[in-house]
Structures are given as structure tokens and as C-alpha cells.
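> Show me the folded form of this:
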Amino acid sequence: MKKSKILVLGAGGIGGYFGGRLAENGEDVTFLVREGRRKILAGQGLQIESPFGDAQITVKTILASETAPIYDIVLLTCKAYDLGDAVAAIAPAVSSTGCVLPFLNGLAHIDLLNEKFGRDRVLGGTAKIQATITPNGAIRQYNDWRTLTFGEQSGQMTPRVAALGALFGAAKGVEALPVGDVMQRMWEKLVHLSTAATMTCLMRANVGEIVRTPHGRAIFLDQLRCGAAIAAANGHPPSPAFMQSWEETFSQKDSQYSTSMLRDIERGGRTEVEHILGYMLEKAAKAQIAHETLLLAYTNVKAFEERRAAGRLS
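The predicted model follows:
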């Protein structure tokens, strides 16, 4: 049986890990990377440091100028602020019957991808993993998070979703969940992520540090309910189990849980504020849902971006 041709945009924490595990299992995987990353991969292979087994894998790479419309599956794993360039890079690579499987935070990217490729050629997906590129170019996985959840926007369990489940499920160190309610799951993830980002960025602190303050837990849970109301207004009310789980998480005084957006701020980098907080802010305003804390957090991060652009962070 002919193997699917898989293209992975980038070889960072998400793309490098999951694409690398597919390549390790003998799948036909190519990484679309920049020249610098290509040289590293050519010299030392794709290195993975993981609780599920280290690996050093010889991988195929191409540059954007070398793409051809031959790929059956394109994994999109860029940061939200690079989405425009990423879509331009992968567009010439998707075959006439191919599909795009994005693993980005939030939901804002789905509309753009639908417009470019057509809704029936874009899957929904989320990735749960904590991994990064080390200074020597390896992909380091920090804990046992290794889950990919994906499915059709329509909710149908199609043969290609089942095939992707088998493909990822056979790879080492990957938990694959093909589902029939991926949009619900993406909305729920956005509720928790936007709540966490709102609070940690506004307070410049992790969950435990916020909860240990006199009013931190109450504000946290109020923001969680705000996010849930926004999701409900868009047809995806979070489940009671979801709400209970995150109410408990956002009540833990010893929690060290933080967010990538706060880490981006702390290192003086770019953020996904528009893709996460800006998106939720727009939906809240449209649904006429009170959103004062969300608005403060969004403005806080945008003010940081103004300082960063002016070179005034130090």
C-alpha cells in the first residue's frame, strides 16, 4: 500500500517532535524549513530527547522554493503571527486531493485556512505537548504530554481521519485521538488557554502566585466563566466536566502552571495576543458579554508590544 506523503512545516517543538516520530516509524515525511535549520538537520539529523525514548533520525528537508503539489497531508505547526507566511509557503505543496492539519493555538487560523484551501480540505486539531528546541538544535520533550486530537470540521468520522489516527497511533511516544467533535474541543481549549493567558499576562505571575493573593482565585474563576460564555454564544458551551477540571486547576495555590504568552513577554519576544485574546475580545463584544478583565489583559499585552517595537523593554 502506498504511503501518504507528509509535509511538516517547520521542525520546532511540535512539528519536529510529531513529524520526527512519524519519520522514525518509517513514514514518508519531509520537513519544510529555512536554510539554517536545514543545515542543522543535514549535519546531525533530527534529534529528540524524550521520556519515551531518545532518537536521532535522518530526515528529508526542502526549502519554500523547492515545493511541489505532491503532499497528501500537510502539518501546520507555526506560531500564529507567522500564519500568513506559513500559508503562502505550504499552498504550492498541497496535492489536489491533499489536506491541511493545523496544530495552532486558538481558532482564528481556521477561517483563513478555509478561505485558502476550502473547508473540506482543512481539519481541526490540537496538540498537547511541552517541547522546545535546545541550543544544540535537538527537540526536548519535558513531560509525558504527547497527545494529538484531530477531526473533520463537519464532525464526520471520515476514512482520512481514521487513517491519520492509525498513522500517528503507530508512532512511538504519540497518543492520537481522532474525534467527531474537534471544533468543540478546540473551543474548550481556547477557553482554558485564553483564561490562563489573560490572568498570567495581566498579573505577570503563574497560577499559584495569582491564587495565593486575596482576590486572585475569584478573578480567575470569573474570567473562566467569561470564556465559557463566549464559547456558548458561538455554539460550543463547555461541558460541566471541563469547567470543574479547570476550576480546580485555577484554584491550586501551589500550581506553577504558566503560559507560553507570558514566557514570550518575559523573554521580550513576539506574542500570539491577537490570535488568542484579540479573537476572544472580538467574540465577546459581538455577543455583548462583559469582558473587562479580558480587555485589560489584551491592552496590557498590546502596550508591551508597543514598548518592544520602540526598543524600550530594558
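> Please make it C-alpha for all contacts and neighbour counts, starting now.
Will do.
> Any idea how many residues pack against residue 235?
For residue 235, the number of neighbouring residues by other Cα atoms under 10 Å comes to 12.
> ok, now residue 215?
By other Cα under 10 Å, the residues close to residue 215 number 10.
> how close does it sit to residue 221?
Distance from residue 215 to residue 221, counting by Cα to Cα, to the nearest Å: 10 Å.
> distance of residue 41 from residue 27?
Applying Cα to Cα, the value for residue 41 to residue 27 is 17 Å.
> Those two: which is more packed in?
Neighbours per residue (other Cα under 10 Å) separate residue 41 from residue 27, with residue 41 holding more: 23 against 18.
> so what's the residue nearest to the more buried one when sequence neighbours are not counted up against?
In this structure, residue 41 finds its nearest non-sequential neighbour in residue 59, 7.3 Å apart by Cα to Cα, 6 or more residues apart in numbering. If you count contacts by Cα atoms under 8 Å, 6 or more residues apart in numbering, residue 59 has them with 20, 23, 29-31, 41-42, 45-46.
> ranking the residues you listed by neighbours, who comes first?
For the contacts of residue 59, neighbours were counted by other Cα under 10 Å; the highest total belongs to residue 20, with 30 neighbours.
> Is residue 257 in a helix, a strand, or coil?
Three-state secondary structure (criterion: DSSP: H, G, I helix; E, B strand; the rest coil) places residue 257 in coil.
> is it true that it touches residue 206?
Yes: taking Cα atoms under 8 Å as the contact criterion, residue 257 and residue 206 are neighbours in contact, 5.7 Å apart.
> one more to put side by side:
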Amino acid sequence: MRILVVGAGATGGFFGALLVKAGRDVTFLVRPNRAAALRERGLRLTGLGEEEVITPQLVTAAELTAPYDLVLLSVKATALQQAIDDVAPAIGPRTSIVPLLNGMAQLGELTARFGARPVLGGVAKVVTTLNAEGDIVRLASLAHLEIGEQDGSPSARLEDLRTVLEGAGITVGVPEDIVAAMWHKWVFITTIGAVTCLMRGTVGDVNAVPGGSAFALAVLAEAGAVAAAAGYTVPEGQLDVIGRMVTQDAPFASSLYRDVVAGHPTEAEHIFGDFLDHARTLRVDTPLLDLATLHLRVHQHRAAEATEASGRPSEAA
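This is a model prediction of the structure:
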């Protein structure tokens, strides 16, 4: 099976590296600048465990000419439209596309471009980040993917994909309702992002002060209410797990928070803006999430101004 990983960042680079190490046929679709860096340094895994250097097969959009069997789409939401254009030559009649983005809008955008058949739902659970050199830093050993047909039906290709992905240090789940699983992760991402970004601190920082834990649980209640109104109620056990995570005394933070602290653009509209659009349509009040979204939009405005002033193009993959 020929696998194309679109993007070699903290998520796609990590899963792609695991697949390369397991002997899978993996190529990374990256922007020219990222390709040059990877050819010079290799794809490096650091942090938890021993440092590893992978020599990846690379292709840029201009060099992409033939279809692949599996496309793992793992770019930032801000680069989604460009990535869809870039990856088009890789999509054939038997291609399966698994988007590993947070939120839900990617399903509609991919389906509009390529049709419903190739587009699967996907959830990635991993704790990684990129350092200043572009190396992938493992912060925990978690490496889990969930995949499923958008309509919830069983299919032979899901089992084929599970076989290919497993055995590479990746655990793979095939839930009965992948769309519900994506909504449930959306609740988690929105909650942890709002708590850490709005308070400008880690979960431990927030819970170290009076009122911090109550605030975190109130944010979770708002996010859970939106999912329930949409028909994707988060199971009580999952809500309890998220609640414990956002009220723990630990230096845990969201990737959104790390982007904010670094002054980078964020996925605010894809994750928060779209979530609030659902809330308004469903008539669910979300004052804390509204405030967090406004905070992130102001940050996004300032980050865009800084990028424009510097003359640097944004990196898509």
C-alpha cells in the first residue's frame, strides 16, 4: 500500500515516521522549504525515548503525479485549502483520505472537492510538538488513530487500513460512529484550548488559583452542551476524563496555547469559530467560549499583521 502523508509536522511527521520505521511505503508531501530542511537534517524524533533520525521519501506539489492508496492529511487548518489543491493529483478512484485535523469542517471541504467515497473520518490522539529546528518532540508515548466511514457503515477497507497502520507502534480504533468520535475530540480540544489560551497558562497554572477549577469545568459544560444539542452527547465517562484532565495540577497545555505563546497564527476559526457557529444555530449559550474565541481572534489579527510586516509567507505543510 502506497501511503502519502500530507505535512511532516508534529502529527503527520510523527505517524509517518512510525510507519516508515515499520517498513511501510511512505512518502511525505511537503512545501519546498520543509523539504530542504528534511533533506539536510532528516526527520528527527526527540523528547521521550531515544532520539531517532528517519530519512524520508519526499515530494513537493509540483512533483506529485500519481495516485496513492492512502492519504493521511495532517496540515494545520489554515493550510487546508492549499493542501487540497496540492494533493489532488494523488487522489484516484481507490484512494482513501484520512484527515487528521481537529474540528469538523474538513469533512465537508474534502467531500466537496473529491466526493464522499474517498473521505473517511479520522481522529488522531498524540502528544507531540515541533521544536525550533523543526524536529518532532514526543511529550508522551500516546500514538492512537481512529478511522471510520462517514455514514458509520462497516467496510473492508477499514480493516485493510487498520492492518497497515497497526504494527507500527500505532493503535487503531474503528468506532461505530466516527463523526461522534470527532465531535467528542472537538469538545476536548475546544475546552482545553479555551482554558489555557484565555487564562494564558497551563492547566496546572489555572487550577493553582482560587476559582480555576470551577472555571475549567464551566468551559467543559458549555462545550458539552453544544455537542449534545448537535446530537453527539459526550458519554458521562468521557466527560469525567476530560474534567479530570482540565482540573489536574500538571503543566499540561493545548497546542493552541503553545502557538499563542510563540506568537504564531492559530486554528482559531476552524476550531472555535466553527464550533460557535454550531452553538448559535443550535441556540446554546456559550459566554466563556465566546470570550475565548474573541481572545484568539485578537491574537490571530496581531499574528497576521506581524507576518505581513515581516514579509514571510505562511508555511502550509
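> Please pull up the equivalent of the residue nearest to residue 41 of the first structure in the second structure.
Under the alignment (TM-score structural alignment), residue 59 of the first structure pairs with residue 56 of the second structure.
> what's the answer for residue 118 of the first structure, then?
In the second structure, the residue matched to residue 118 of the first structure (TM-score structural alignment) is residue 115.
> Repeat that for residue 107 of the first structure.
By TM-score structural alignment, residue 107 of the first structure lines up with residue 104.
> And for residue 305 of the first structure?
Taking TM-score structural alignment, residue 305 of the first structure has residue 300 as its aligned residue in the second structure.
> element containing that match?
Here residue 300 of the second structure is covered by helix 287-310, with elements defined by DSSP states H and E.
> Grab the longest strand from the second structure for me.
Of all the elements of type strand in the second structure, the one with the most residues (DSSP state E) is strand 136-149.
> who touches residue 5 of the first structure in this structure?
For residue 5 of the first structure, the contacting residues are 28-30, 70-73, by Cα under 8 Å, 6+ apart.
> And for residue 289 of the first structure?
226, 229-230.
> again with residue 110 of the first structure
Contacts here follow Cα under 8 Å, 6+ apart; on that basis residue 110 of the first structure touches 122, 124.
> what do you get if the cut-off is 10 Å, keeping everything else the same?
With contact taken as Cα atoms under 10 Å, 6 or more residues apart in numbering, residue 110 of the first structure is in contact with 102, 104, 116, 119, 122-125, 153.
> re earlier: which one of residue 257 and residue 206 of the first structure is surrounded by more residues?
When neighbours are counted by other Cα under 10 Å, residue 257 of the first structure and residue 206 differ, and residue 206 comes out ahead with 20 against 15.
> Give the equivalent position in the second structure for the more buried one.
Mapped onto the second structure by TM-score structural alignment, residue 206 of the first structure lines up with residue 202.
> distance of the residue nearest to its match when sequence neighbours are not counted from residue 306 of the second structure?
Nearest non-adjacent residue to residue 202 of the second structure, counting by Cα to Cα, 6+ apart: residue 253, 4.9 Å away. Plainly put, residue 253 of the second structure is 24 Å away from residue 306 of the second structure if you go by Cα to Cα.
> higher neighbour count, those two?
Set side by side, residue 253 of the second structure and residue 306 give different neighbour counts by other Cα under 10 Å, the larger being at residue 253 (20 against 15).
> my guess is the more buried one contacts residue 188, does it?
No: in this structure, residue 253 of the second structure sits apart from residue 188 without contact. The criterion is Cα atoms under 10 Å, and the distance is 11.9 Å.
> Now do the shared contacts for the two.
residue 246.
> where exactly do the helices run in the stretch 201-317 of the second structure?
Counting by DSSP state H, counting those that start in this stretch, the stretch 201-317 of the second structure has helices at residues 203-207, 212-229, 236-246, 255-262, 268, 274-281, 287-310.
> any chance of the ones you listed in CSV, with distance to residue 136 of the second structure too?
Supplementary listing: the helices of the stretch 201-317 of the second structure in CSV, determined by distance: least, Cα to Cα, whole Å:
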stretch, distance to residue 136 of the second structure
helix 203-207, 23
helix 212-229, 29
helix 236-246, 24
helix 255-262, 13
helix 268, 23
helix 274-281, 28
helix 287-310, 23
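> Looking at those, spot the one closest to residue 62 of the second structure.
Nearest to residue 62 of the second structure among those is helix 287-310; the distance by Cα to Cα comes to 25.2 Å.
> What helices and strands are in contact with that closest one?
Packing contacts for helix 287-310 of the second structure, counted by 3 or more Cα pairs under 10 Å, 6 or more residues apart in numbering; DSSP states H and E, involve helix 178-199, helix 212-229, helix 255-262, helix 268, helix 274-281.
> so the last one versus helix 178-199, what angle?
It refers to helix 274-281 of the second structure. Using axes from the mean of the first three to the mean of the last three Cα atoms, to 10 degrees, the inter-axis angle of helix 274-281 of the second structure relative to helix 178-199 is 100 degrees.
> just to revisit the earlier point, got JSON lines for the helices and strands packed on helix 287-310 of the second structure, with mean neighbour count and distance to residue 47 of the second structure too?
As requested, these are arranged in JSON lines below (neighbours: other Cα atoms under 10 Å; distance: least, Cα to Cα, whole Å):
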{"stretch": "helix 178-199", "mean neighbour count": "24", "distance to residue 47 of the second structure": "22"}
{"stretch": "helix 212-229", "mean neighbour count": "21", "distance to residue 47 of the second structure": "29"}
{"stretch": "helix 255-262", "mean neighbour count": "18", "distance to residue 47 of the second structure": "16"}
{"stretch": "helix 268", "mean neighbour count": "23", "distance to residue 47 of the second structure": "27"}
{"stretch": "helix 274-281", "mean neighbour count": "17", "distance to residue 47 of the second structure": "33"}
